[in-house]
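1. kindly return the folded structure for what I paste below:
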Amino acid sequence: MSNEFPQVVTIAGHDSDGSAGMPADLLTFFANQVYGAGIMTACVSGNSYGIHAAVNMTPAFISQQFKDLAADFNIRAAKTGMLADQKVILAVADNLEKYDFGSLVIDPVIITKHGDLLLESDAYQTLVERLIPLATVLTPNYFEAEKLSGLDGNEPSFQAHAAQKLQALGAKNVMIKGRHDHDSQTKVTDYILLEDGRHFTLSGPYFATDRKNGTGDTLSAAITSELGKGATVEQAIRSAKTYVDRCIENELAVAHKFGPINHWAGSNL
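-> Predicted coordinates:
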């Protein structure tokens, strides 16, 4: 039947080295057997040594991409990634309110896994006020959860308390990714708080490797893929966690320094 194959979309920047952003999302969509479309918010020039230049798309161009996809595709789930400034965030939020793209997974690209701030204050506030309340699932890393909740990440039960704060911002379901910033640890534990109040943790091994670029993008894209196929939020999160662990564990020999994860290794294709 026409237009019935599961279709999802990533709203993100394009990274020229293919390791993160839209390329990682599209690889994840393919590996998880959904059709993936893309709404480009920025173009990033870089390689395994670092990012060297970036250009944001205009709000008008972003809006046109939304319009074109909504007119032709049956988008069942969407995710956001890099939204670099206030104008971009406003354009994305406006269009997500205008068009029905199903469940929305927000990967709040605010702070890197090493603790570096990526958004200016006005853009950050706009993301909190306009975008997070639209989230079906919010997937902050540990440092982003600290920033969004205003809590100290070293306090007891930080993830549980932070998840409650993030639900209060409007996100229906919250997955706070475990801290993974030192090689002496042996596992990573994520905390999930569901809309109905149920909560659980998911633990996996810590992989001491430099080939982790795009891990957060891939996780949120895998959740989006499963939601697009009709899975529950809990099913989608559990499946995505397993997929990403496989992708990290089976290293891919590409480039020289901080490389991509292996999207094929986690696939059931």
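2. from here on, just use CA atoms for contacts and neighbour counts.
-> Fine.
3. where do the strands sit along the stretch 151-269 of the chain?
-> Remark: strands assigned in the stretch 151-269 of the chain by DSSP state E, counting those that start in this stretch are 173-176, 187-193, 199-205.
4. hmm, Leu117 is touching Ile111, no?
-> Yes - applying CA atoms under 8 Å, one finds Leu117 in contact with Ile111, separated by 4.5 Å.
5. to check against the first, give me the structure of this:
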Amino acid sequence: MSIAKALTIAGSDSGGGAGIQADLKTFQERETFGMSVITALTAQNTLGVHGVYPQTLEAIEAQMDAVLSDIGADAVKTGMLFSADIIKLVAHKLKEYDVQNIVVDPVMVAKGGATLLQNEAVQAVVEELLPISTVITPNLPEAAKLLRLDDIKTVNEMKEAAEALYQLGPKYVVLKGGHLVDHSATDLLYDGHKMHELTTERVDTKHTHGTGCTFAAAIAAELAKGREIVKAVEEAKAYITAAITYSLEIGRGIGPTNHAAYRQMRERKGLS
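-> All right, here's what the predicted structure looks like:
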């Protein structure tokens, strides 16, 4: 049988809630064949990141060559890339293999505050990755850093930021509003012409580890299956909302989202 193929290029989370592990769980749940390129190992749990160990450029390039020269990918999602050199290599290889459907999640800081992207690498994201991306999925602090703003506090400021991010080269911008102080959770999808607002009720939980990774991976999976962008983002929004609503209270810190929740919820309702 044939199956859509999705590749994640990101860091490994030993605690299983974010990074490569979250992406592969999401790909499986969204009925795509998941593959991975590990850019860094992290010693991580619900309490935080206790160590970051970047992989060599040679190791990253070998992984990308192995997957893309043989299996190929219908969509690629990038997450933690850590350094400017890794970003430049990944961008070069994606262009070399003419990869379509590139979802860039510009991971910068972990939930516990640990830095996952070196400061000097931010410009490399802007110059190397954004121009080749299909869609970027920054949260508000990440968007502010990409645009060199102090902060983004309102939906109107979000709209202005989405327009500014679009000017940096991506085909679509998904700006996540989870950091807004509001009763609702509003994300924006901007295509250069129309601003789509995707709003759900905010879930009252601290267990949100891996939400950004999971949301971006879900978008990548839907694009890999051939969905157009608005439907892909809407489905990913529904998926991550369920994952947060039924998040897992494990560990002694910030627990992970529940990657199986959307499927289980639909099964209970008798939906396919």
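6. which one's more surrounded, Leu117 and Ile111 of the first structure?
-> Between Leu117 of the first structure and Ile111, counting by other CA atoms under 10 Å, Ile111 is the more crowded of the two (19 against 15).
7. spatially central residue in the second structure, please.
-> Ala216 (3.2 Å; CA atoms, centre = their mean).
8. quick one: map it onto the first structure.
-> Under the alignment (TM-score structural alignment), Ala216 of the second structure pairs with Ser220 of the first structure.
9. list the helices and strands the lengthiest strand in the first structure packs on?
-> The longest strand of the first structure (DSSP state E) is strand 35-47. Helices and strands touching strand 35-47 of the first structure, by 3 or more CA pairs under 8 Å, 6 or more residues apart in numbering; DSSP states H and E, are strand 7-15, helix 21-31, strand 50-56, helix 59-70.
10. quick one: which of the ones you listed is nearest Val88 of the first structure?
-> In terms of CA to CA, the element of those nearest to Val88 of the first structure is helix 59-70, at 5.9 Å.
11. superposed on the second structure, what's the mean shift for that closest one?
-> Its aligned residues in the second structure lie a mean 0.8 Å from helix 59-70 of the first structure after superposition (mean CA distance after the TM-score superposition for the first structure).
12. what range does the following helix or strand past that helix cover in the second structure?
-> Per DSSP states H and E, the first helix or strand lying C-terminal to helix 59-70 of the first structure is strand 75-80. Mapped onto the second structure using TM-score structural alignment, strand 75-80 of the first structure covers residues 73-78.
13. quick one: Leu94 of the second structure is in a helix?
-> Yes - counting by DSSP: H, G, I helix; E, B strand; the rest coil, Leu94 of the second structure is located in a helix.
14. and it, how far from Ile229 of the second structure?
-> Going from Leu94 of the second structure to Ile229 of the second structure by CA to CA, to the nearest Å gives 20 Å.
15. thinking again about what came up before, got a list of contacts for the match of strand 75-80 of the first structure?
-> 4-10, 99-106, 216-217, 220-221, 223-225 (CA atoms under 8 Å, 6 or more residues apart in numbering).
16. in the second structure, which helix is the longest?
-> Of all segments of type helix in the second structure, defined using DSSP state H, the longest is helix 229-245.
17. show me what that one is packed up against.
-> Against helix 229-245 of the second structure (3+ CA pairs under 8 Å, 6+ apart) you get strand 195-201, helix 211-224, helix 261-268.
18. most tightly packed of those?
-> The highest average neighbour count among these, using mean count of other CA atoms under 10 Å, belongs to helix 211-224 at a mean of 29.
19. contacts for it next, please.
-> 4-6, 8, 18-19, 22-23, 26-27, 30-32, 73-77, 79, 101-105, 137, 139, 229, 232-233, 235-237, 239-240, 244, 256-257, 259.
20. now it on the first structure. Mean distance?
-> With mean CA distance after the TM-score superposition for the first structure, helix 211-224 of the second structure averages 0.2 Å from its match.
21. wait, Leu104 of the first structure sits on Leu131?
-> No - counting by CA under 8 Å, Leu131 is not a contact partner of Leu104 of the first structure; they are 10.0 Å apart.
22. more neighbours, the two?
-> It is Leu104, of Leu104 of the first structure and Leu131, that has more neighbours when counted by other CA under 10 Å, with 29 against 24.
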